[in-house]
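1. Have a look at this prediction, sequence included:
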Amino acid sequence: MTVNANTVNIKSDEAYHHGDLRAAAIALGLEKLASQEVPDLGLRAIARELGVSATALYRHFAGKEALLEALAAEGIRQLGASQKAAAQRAGGGTAAFQATGVAYVEWAVANPALFALTFAGKTRPNLAMSDADGDENEAFRQLQAGISSVLPAMAPSADRASAAMHAWSLVHGLANLILAGQIDDDPQVIRSVVAHTFGLGGGAADCA
């Protein structure tokens, strides 16, 4: 879901069909996060750039916090979709698990502002515990599948939960270290570090 803010030129509330205004506001918010160093995500600013009244936008979002929550939900959905695609390309098993870890880091580095927003605020996703359906939980499902590929099915639930936390912590920490400039954004390094999770080894080739 992307939009070029320069192309948004809606001059009346009636120009949007039901639900379109909410989607347009989220799309514009994503564009601002991607292109502006200090984006103004206030509802009045979003409404002004969309060419609608603030009142119209408040029908879809109770306030700025509600918009930020919607953007965070889109972020976790995008992350999950990226990981799912990486797993499918890898063909399953431990190779797919490693690929989802690499995809996590790569998505975070490519979307730093959205990544930060996704894991901030009151509605932070809990990738290690949630088991709900829906696209917004695809990242969890990929983590769950990865744990299943490296731990026996009879492993205690506490061990599986700890393993999930371990894997999540590794890629999340690696992404933040890269974004902070502490580690170079080197694809080979990312693949090598992720490959060491749970002693899988195998080097970078397994995640290519």
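-> Arrived safely. On a predicted model such as this, the values are computed, not experimentally measured, just so you know. Numbers count the residues shown, from 1 in each chain.

2. contacts and neighbour counts: CA atoms only from here.
-> Fine.

3. what about Leu28, distance to Arg124?
-> 21 Å (C-alpha to C-alpha, to the nearest Å).

4. So which of these two has more stuff around it?
-> Leu28 (25 against 14; other C-alpha atoms under 10 Å).

5. helix or strand for the more buried one, which one?
-> helix 20-35 (DSSP states H and E).

6. quick one: contacts of that helix?
-> 1-5, 39-41, 46-47, 50, 57, 60-61, 67, 70-71, 111, 113-114 (C-alpha atoms under 8 Å, 6 or more residues apart in numbering).

7. List the buried residues for that helix?
-> 21-22, 24-34 (16 or more other C-alpha atoms under 10 Å).

8. So which residues of this protein form helices?
-> Secondary structure of the chain by DSSP state H: the helices cover 20-35, 43-50, 54-58, 64-90, 93-110, 112-118, 138-150, 157-179, 187-195.

9. tell me how far the first one is from the chain's mean position?
-> When you say that, I think you mean helix 20-35. Its chain's C-alpha centre and that of helix 20-35 lie 15 Å apart, by C-alpha atoms, centre = their mean, to the nearest Å.

10. And here is the other one:
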Amino acid sequence: MSTSTNSPPYHHGDLRRALVDAALVMLEREGEAGLGLRDLARAVGVSPAAPYRHFDSRIALLETLAVIGFQKFTRMMASLQETTPDQKLSAMGRAYVLFALDNANLFRLMFSAQLKREGRPGLKMAADAAFETLQLVSGEGSGGRVAALAAWAKVHGLAVLLLDGQIAIRAGDDTEALIVEILGRNP
């Protein structure tokens, strides 16, 4: 018997995928603090113990979601490879900030202090791949670590300031145009 009143009981198929899909929805709706394995089991319509067959802890689930976020981000950044060199850095910055705004809770989870990359090879690999793609798209290649870090600090700082409401988007503001203008200015 299902403990869920919001969804039909889960009977067959890929339970891990169903758990991850439901967790991504819950994460965006309620944030990381609202995501528990029992609530997730209820949402999918399985027993409270079922998620533990796929995730040994809540942190393991959060790590999986962060990896998915980094993979999604990496694909998005890699798609900018075709941009002309003179527009590449601007396009990268704009895409980074828009990714953060469009995936606020996933973005926050990806960079959460509670998810340390040490001892989590899957998370470290996904985060490193994202940074390597950022480095390549920024035109700095593997030798331009400091330049890529500087670009990353700028776009990440802007994204966090916007997410935290420290930079207000006023009525009538074109968010994308504002992002491009801010990123185009020198400090």
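-> In hand now; what should we look at? Since we're looking at a predicted model, the values are computed, not measured.

11. Please state their TM-score.
-> For these two chains in superposition, a TM-score of 0.77 is obtained (TM-score structural alignment, normalised by the length of structure 2); 174 aligned residues with a C-alpha RMSD of 3.1 Å.

12. before we move on, back to that, out of the helices of structure 1, which comes closest to Asn9 of structure 1?
-> Nearest to Asn9 of structure 1, of all those, is helix 43-50, at 6.2 Å by C-alpha to C-alpha.

13. what stretch of structure 2 lies opposite that closest one in the alignment?
-> Aligned by TM-score structural alignment, helix 43-50 of structure 1 corresponds to residues 37-44 of structure 2.

14. The matching stretch vs structure 1, average distance?
-> Following the fit onto structure 1, the mean deviation recorded for stretch 37-44 of structure 2 is 1.0 Å by mean C-alpha distance after the TM-score superposition for structure 1.

15. From the rest of the structure, what touches that stretch?
-> So stretch 37-44 of structure 2 is contacted by 2-4, 6-10, 18-19, 22-23, 47-52, 57-58 (C-alpha under 8 Å, 6+ apart).

16. now the corresponding residue of structure 1 for Ala159 of structure 2: how far from Asp184 of structure 1?
-> Residue correspondence to structure 1 (TM-score structural alignment): Ala159 of structure 2 is matched to Ala175. Using C-alpha to C-alpha, Ala175 of structure 1 is found at 10 Å from Asp184 of structure 1.

17. so who does the closest residue to His156 of structure 2 other than its chain neighbours touch?
-> Once flanking residues are discounted, His156 of structure 2 sits nearest to Val97: 7.2 Å by C-alpha to C-alpha, 6 or more residues apart in numbering. Counting by C-alpha under 8 Å, 6+ apart, Val97 of structure 2 touches 155-156, 158-159, 179.

18. ditto for Leu61 of structure 2
-> Leu61 of structure 2 neighbours (C-alpha under 8 Å, 6+ apart): 20, 55.

19. can you do 7 Å?
-> For Leu61 of structure 2, the contact set (C-alpha atoms under 7 Å, 6 or more residues apart in numbering) comprises Phe55.

20. and the closest residue in space to Ala87 of structure 1 that isn't next to it in sequence, how many residues sit next to it?
-> Distance criterion C-alpha to C-alpha, 6+ apart; nearest residue to Ala87 of structure 1, sequence neighbours excluded, is Ala96 at 4.3 Å. Counted by other C-alpha under 10 Å, the residues lying close to Ala96 of structure 1 total 25.

21. Okay, Ala96 of structure 1 and Gly173 of structure 1: tell me how far apart.
-> 20 Å.

22. nearest residue to the aligned residue in structure 1 for Thr74 of structure 2 other than its sequence neighbours?
-> For Thr74 of structure 2, the aligned position in structure 1 is Gly80, judged by TM-score structural alignment. Excluding its sequence neighbours, the residue lying closest to Gly80 of structure 1 (C-alpha to C-alpha, 6+ apart) is Ala139, at 3.9 Å.

23. What count of nearby residues applies to the equivalent of that neighbour over in structure 2?
-> Structural alignment (TM-score structural alignment) places Ala139 of structure 1 against Ala130 in structure 2. The number of residues packed near Ala130 of structure 2 is 22, by other C-alpha under 10 Å.

24. Ala130 of structure 2 contacts Lys72, correct?
-> No - the pair Ala130 of structure 2 / Lys72 is not scored as a contact, 9.1 Å apart, by C-alpha atoms under 7 Å.

25. Please report the distance of the equivalent of Val189 of structure 1 over in structure 2 from Asp164 of structure 2.
-> Counting by TM-score structural alignment, Val189 of structure 1 lines up with Leu178 in structure 2. To Asp164 of structure 2, Leu178 of structure 2 is 16 Å away according to C-alpha to C-alpha.
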